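Undergrad: Following is a predicted model, sequence given first.
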Amino acid sequence: MAQQEFELVIGDKNWSSWSLRPWLLMRQAGIPFVETSIRLRQTDTKEQILAHSPTGYVPALKWRDAVIGDSLAICETIADLYPAKKLWPADPLARAMARSAAAEMHSGFQNLRREMPMAVLEKHPGEGQTEEALADARRVVSLWRECRVRFGRQAVEDQGFLFGLFSVADAMYAPVVTRFLTYDVDLAALGDDGTARTYMDAIMTLPAMQDWVRGAEIEEAAKSPV
């Protein structure tokens, strides 16, 4: 598939957690696309997004004169189109659990999202750590450990991710990794035995993740007054 077949419309890299997910998946998998960035939190943001997607939300994947909205739908589409990239685990049980984990992230953890919004370049230690948000964080830590112990470490190719190889599930949880760093969440206090911390290192050292952070820095610098 040629580069011009995909256009991914995203929001600010510092803030847009939903944009990060498909962007990271496609970049890490080496799938070329044209990137269109819409600056968020502006008076004309909605209007600009509607010029690309009828939902009025980012991300949106433009492909074959169609628009696929929603991060998980985009990731599922890419995984279907590129089976050789192994973006879901091959084992049926592992794949089912990876889909379950991705769906839980997609529909859950509302308190964590609200109290500790993604801000990749920022540091807000201790902020947003309400009882409800930390309960969500505790569940994330537990889920990561379960996936790594039962599936990741048992995988034929274990590269340190939830199910061994980098997958859609990892793309879905990448914004949570940045949240834990931004708000300096005490993972040990949430039951982490080191598994979550090691997993976070694996995500943050991904070349594509580092590219996203650099992109955020460039965007933020461009916003600053001269």
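TA: Nice, I can see it.

Undergrad: going forward, measure contacts and count neighbours with C-alpha atoms only.
TA: Fine.

Undergrad: Okay, the closest residue to Ile38 other than its chain neighbours and Ala103: tell me how far apart.
TA: In this structure, Ile38 finds its nearest non-sequential neighbour in Gly11, 4.9 Å apart by C-alpha to C-alpha, 6 or more residues apart in numbering. Separation of Gly11 from Ala103 (C-alpha to C-alpha, to the nearest Å): 22 Å.

Undergrad: try this one next to it:
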Amino acid sequence: MARATLTISSKNYSSWSLRGWLLCRMAGLDFTEQPVDLDDPENRQELLLLAPSVRVPRLNHQGVQVWDTLAIAEYLHEISPKAKMLPAGIKARAHCRAVSGEIHSGFYNLRSALPMNIKAKHESFKIFSGARPDVARVKEIWSECLTTYGGPFLFGKPTIADAMYAPVCTRFRTYAVELEPQLQAYCDTIFAWAPMAEWCAAAVAEPDEVLELEVEF
């Protein structure tokens, strides 16, 4: 498989970059990271969701450019079917796509109230009322998947859904969101997952002068 380039942003703050990076690692893609310059006004405008089209993360591979996270996931699934990024069985695949799409397009209040910040850790944190239904819905999705497919990942083995929900695990840890044992075990599984552990170590090592953006991206 030819070497590819993945454009990403801050490893500490960028949940979408984390998703795209995990997907590429899951697919076994040989890729080079290409960080954007957060001091560049155009990059900041794009990352703050002020540009017409947000294109980070962006995958360049064999002349193909893909910049939507779910589109990246589907592209990688097509070119690397042996990676089994979707579960076996049409019902499970549909379920995986549905929960992945839900986190991709929704949960605005959760994103706003609990922005990703891997370095930070609060002993306690009051979640504003508007975000609580989002937190409850994530817990519901996780519980249903873990009960249905037996864990330790949402669909038994790592899939696209785990890449999509991995940033939520970091948020729940950062903001001390209380989880029942089954859900805490899932978060522990995600943090112990080799590519996730690698990303988190790099996030912690990221220079402190990296500017936290005003809007979650």
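TA: Ah, there it is. Note that the coordinates shown come from a computational prediction; the quantities given were computed from them, not determined experimentally.

Undergrad: one step back: okay, Gly11 and Ala103 of structure 1: which has more neighbours?
TA: Comparing Gly11 of structure 1 with Ala103 by other C-alpha atoms under 10 Å, the one with more neighbours is Gly11, at 23 against 14.

Undergrad: mind checking what that one lines up with in structure 2?
TA: In structure 2, the residue paired with Gly11 of structure 1 is Ser9, using TM-score structural alignment.

Undergrad: quick one, what contacts its match?
TA: Residues in contact with Ser9 of structure 2, defined by C-alpha atoms under 8 Å, 6 or more residues apart in numbering, are Ser17, Pro35, Val36, Asp37, Leu38, Val56, Pro57.

Undergrad: separation between the aligned partner of the last one in structure 1 and Thr43 of structure 1?
TA: Residue correspondence to structure 1 (TM-score structural alignment): Pro57 of structure 2 is matched to Pro59. When distances are taken as C-alpha to C-alpha, Pro59 of structure 1 and Thr43 of structure 1 turn out to be 18 Å apart.

Undergrad: quick one: which of these two has more around it?
TA: Regarding Pro59 of structure 1 and Thr43, a neighbour count based on other C-alpha under 10 Å identifies Pro59 as having more, with 30 against 8.

Undergrad: Looks like the more buried one contacts Leu8 (just checking).
TA: Yes: between Pro59 of structure 1 and Leu8 there is a contact under C-alpha atoms under 8 Å: 6.9 Å.

Undergrad: Quick check, Arg145 of structure 1 in contact with Thr195.
TA: Yes: taking contact to mean C-alpha under 8 Å, the distance of 5.9 Å between Arg145 of structure 1 and Thr195 places them in contact.

Undergrad: check which helix or strand covers Met124 of structure 1.
TA: Heads up, residue 124 of structure 1 is His, not Met. Secondary-structure assignment from DSSP states H and E places His124 of structure 1 in no helical or strand segment.

Undergrad: tell me how far the ends of stretch 77-95 of structure 2 are from each other?
TA: Stretch 77-95 of structure 2 stretches 16 Å from its first residue to its last (C-alpha to C-alpha).

Undergrad: what's the answer for stretch 184-202 of structure 2, then?
TA: 23 Å.

Undergrad: Counting neighbours, what do you get for Pro54 of structure 1?
TA: 12.

Undergrad: Next: the one 3 residues further on.
TA: The tally of other residues near Tyr57 of structure 1 (other C-alpha under 10 Å) stands at 20.

Undergrad: Ala137 of structure 1 matches what in structure 2?
TA: Correspondence of Ala137 of structure 1 to structure 2, assessed by TM-score structural alignment: Val135.

Undergrad: Chain neighbours aside, what residue packs nearest to the counterpart of Thr198 of structure 1 in structure 2?
TA: Aligning on TM-score structural alignment places Thr198 of structure 1 opposite Ala185 in structure 2. Spatially, and ignoring its direct neighbours in sequence, Ala185 of structure 2 is nearest to Pro152 (7.7 Å; C-alpha to C-alpha, 6+ apart).

Undergrad: Repeat that for Val168 of structure 2.
TA: Nearest in space to Val168 of structure 2, with sequence neighbours left out and distances taken as C-alpha to C-alpha, 6+ apart, is Met116 at 7.9 Å.

Undergrad: Would you agree the one you found falls within a strand?
TA: No: counting by DSSP: H, G, I helix; E, B strand; the rest coil, Met116 of structure 2 is not found in a strand; it is coil.

Undergrad: just to revisit the earlier point, out of the contacts of Ser9 of structure 2, flag the one nearest to Ser124 of structure 2.
TA: When the contacts of Ser9 of structure 2 are compared for distance to Ser124 of structure 2 (C-alpha to C-alpha), Ser17 comes out closest, at 26.8 Å.

Undergrad: That closest one: what secondary structure?
TA: Look at Ser17 of structure 2: counting by three-state DSSP, its state is helix.

Undergrad: Tell me, how many residues neighbour it?
TA: Each residue near Ser17 of structure 2 was counted by other C-alpha under 10 Å, and the total is 24.

Undergrad: for Ile160 of structure 2, same thing?
TA: A count of neighbours around Ile160 of structure 2, defined by other C-alpha under 10 Å, yields 28.

Undergrad: Quick check: the aligned residue for it in structure 1?
TA: Using TM-score structural alignment to pair residues, one finds that Ile160 of structure 2 aligns to Val168 in structure 1.
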